[in-house]
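K.L.:
How does the following fold in three dimensions:
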Amino acid sequence: MELISALLWAVLITLTYYIYIRLLDVYNFWKRKKIAFLKPVPLIGNFLPVLQLKYSMGDVYSEAYWSYPEEKVVGVYNFLEPMLVVRDLNLIENILIKDFNHFEDQVTVANDGGLMSFTLFQLKGNTWRSLRYKVNTCFTSNKLKQMFNQMLECTDELSSNIENNLNNDIEIRNILAT
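P.N.:
Sure, this is the predicted structure:
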């Protein structure tokens, strides 16, 4: 019986040590890549304040962004997953424009089947690629130039509607519908 108990303790200690080493390995990802990063909390990463309802996820990314003003990128950990906050405008341009096809599966906040699930930011794979192609054809530089004056007229009308109703309660639905 003592032998079984000793073996069980040995297995438990070995397993605990293995899990600990794996966690250290996960949280050394940015260090191995020589990228500045926020120090994570084991198992939770940098999202402890989010779980405590002190910060939003955006606040965590903002903290990472402002913590290293000289760096082009900053690493954070979403629980066990390493994520990158990009600070450099040229790199952002490359990701969003030139190399956009390589970044088709972005992080999604929610995919609950609601209306927002069908936006370009929530879709993945071939569905994303198909919608992106359709949207790109609508927003060429010539089409944007053609729309510019109409957009100016709409914003002027919206501004005047709001100015005319400054002292009244405003039903935003009615103002945006005009």
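K.L.:
rest of the way, CA atoms for contacts and neighbours
P.N.:
OK.
K.L.:
Helices of the chain, start to end?
P.N.:
2-26, 29-32, 48-51, 57-67, 89-93, 125-138, 141-164, 172-177 (DSSP state H).
K.L.:
Check the separation of the first and last residues in stretch 61-75.
P.N.:
9 Å (CA to CA, to the nearest Å).
K.L.:
follow-up on the earlier one: can you put the helices of the chain in TSV and add mean neighbour count?
P.N.:
Below are the helices of the chain laid out as TSV (neighbours: other CA atoms under 10 Å):
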stretch	mean neighbour count
helix 2-26	12
helix 29-32	14
helix 48-51	15
helix 57-67	16
helix 89-93	13
helix 125-138	12
helix 141-164	12
helix 172-177	10
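K.L.:
this one next, for a side-by-side:
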Amino acid sequence: MPAPLPHEHLPSVPALVVESDDIQDGERLNDLHVFNDWGMTGGNLSPQLRWSGAPEGTRGYAVTCHDPDAPTGSGFWHWVLFDLPADTAGLPRGAGTGPDFKGLPAGAVHARNDYGTKDYGGAAPPPGDPHRYVFTVHALGVDKLGVGSDASPAVVGFNITANTLARGHVIAHFGV
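P.N.:
All right, here's what the predicted structure looks like:
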């Protein structure tokens, strides 16, 4: 039985529509979005995302990417981005990839991912069954989460969950 998805244990909220020109729900993750280390030779670029359908009262957004199938006991956080302004409706390909983070709106904050960096880190599963990569957009009732970029993904996730008005996701898979 596969590991539960990160949103399956969270309180129920309305759904956002999340789409991407780069990743499709249920499809294989393109090598552009795979890590470029740990034996991988991908592009390590964050995918293009766009969203719609946020409820009234949305004051900001957060974007996360989580692999619930990583053999860690807690999954693996690949991307933790928050404090996106309420007028943000998407991110271009590579917006989460440093050092310049072109395409990120002013004020957006990256927290540490499980690679220990403050950016998008692509897929890098061990050999075996494919892993799922859950790209989630959270509509928030606050404009700032009130946590810093050194916060762990769990602390950021706690604050995201406490302030989520709606969420949606796209789930891709990748394996070697």
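K.L.:
care to give me the TM-score?
P.N.:
The TM-score (TM-score structural alignment, normalised by the length of structure 2) is 0.25; 82 aligned residues with a CA RMSD of 5.6 Å.
K.L.:
Present the helices of structure 1 as a markdown table; the columns should include distance to Gly75 of structure 1.
P.N.:
Output for the helices of structure 1, formatted as a markdown table (distance: least, CA to CA, whole Å):
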| stretch | distance to Gly75 of structure 1 |
| --- | --- |
| helix 2-26 | 12 |
| helix 29-32 | 6 |
| helix 48-51 | 16 |
| helix 57-67 | 7 |
| helix 89-93 | 15 |
| helix 125-138 | 25 |
| helix 141-164 | 34 |
| helix 172-177 | 40 |
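K.L.:
These: which one's closest to Pro82 of structure 1?
P.N.:
Each of the helices of structure 1 was scored for nearness to Pro82 of structure 1 using CA to CA, and the closest is helix 29-32 (7.2 Å).
K.L.:
Please tell me how far Phe82 of structure 2 sits from Asp67 of structure 2.
P.N.:
Distance from Phe82 of structure 2 to Asp67 of structure 2, counting by CA to CA: 18 Å.
K.L.:
higher neighbour count, these two?
P.N.:
Between Phe82 of structure 2 and Asp67, Phe82 has the larger neighbour count (other CA atoms under 10 Å), namely 28 against 25.
K.L.:
Which strand or helix spans the spatially closest residue to the more buried one that is not a sequence neighbour?
P.N.:
With CA to CA, 6 or more residues apart in numbering as the criterion, Phe82 of structure 2 has its nearest non-adjacent residue at 4.1 Å, and that residue is Ala62. Following DSSP states H and E, the helix or strand that holds Ala62 of structure 2 is strand 60-67.
K.L.:
and the helix or strand just after that strand, what does it pack onto?
P.N.:
Next along the chain after strand 60-67 of structure 2, taking DSSP H and E as the criterion, comes strand 76-85. If you count contacts as 3 or more CA pairs under 8 Å, 6 or more residues apart in numbering; DSSP states H and E, strand 76-85 of structure 2 packs onto strand 60-67, strand 109-110, helix 153-163.
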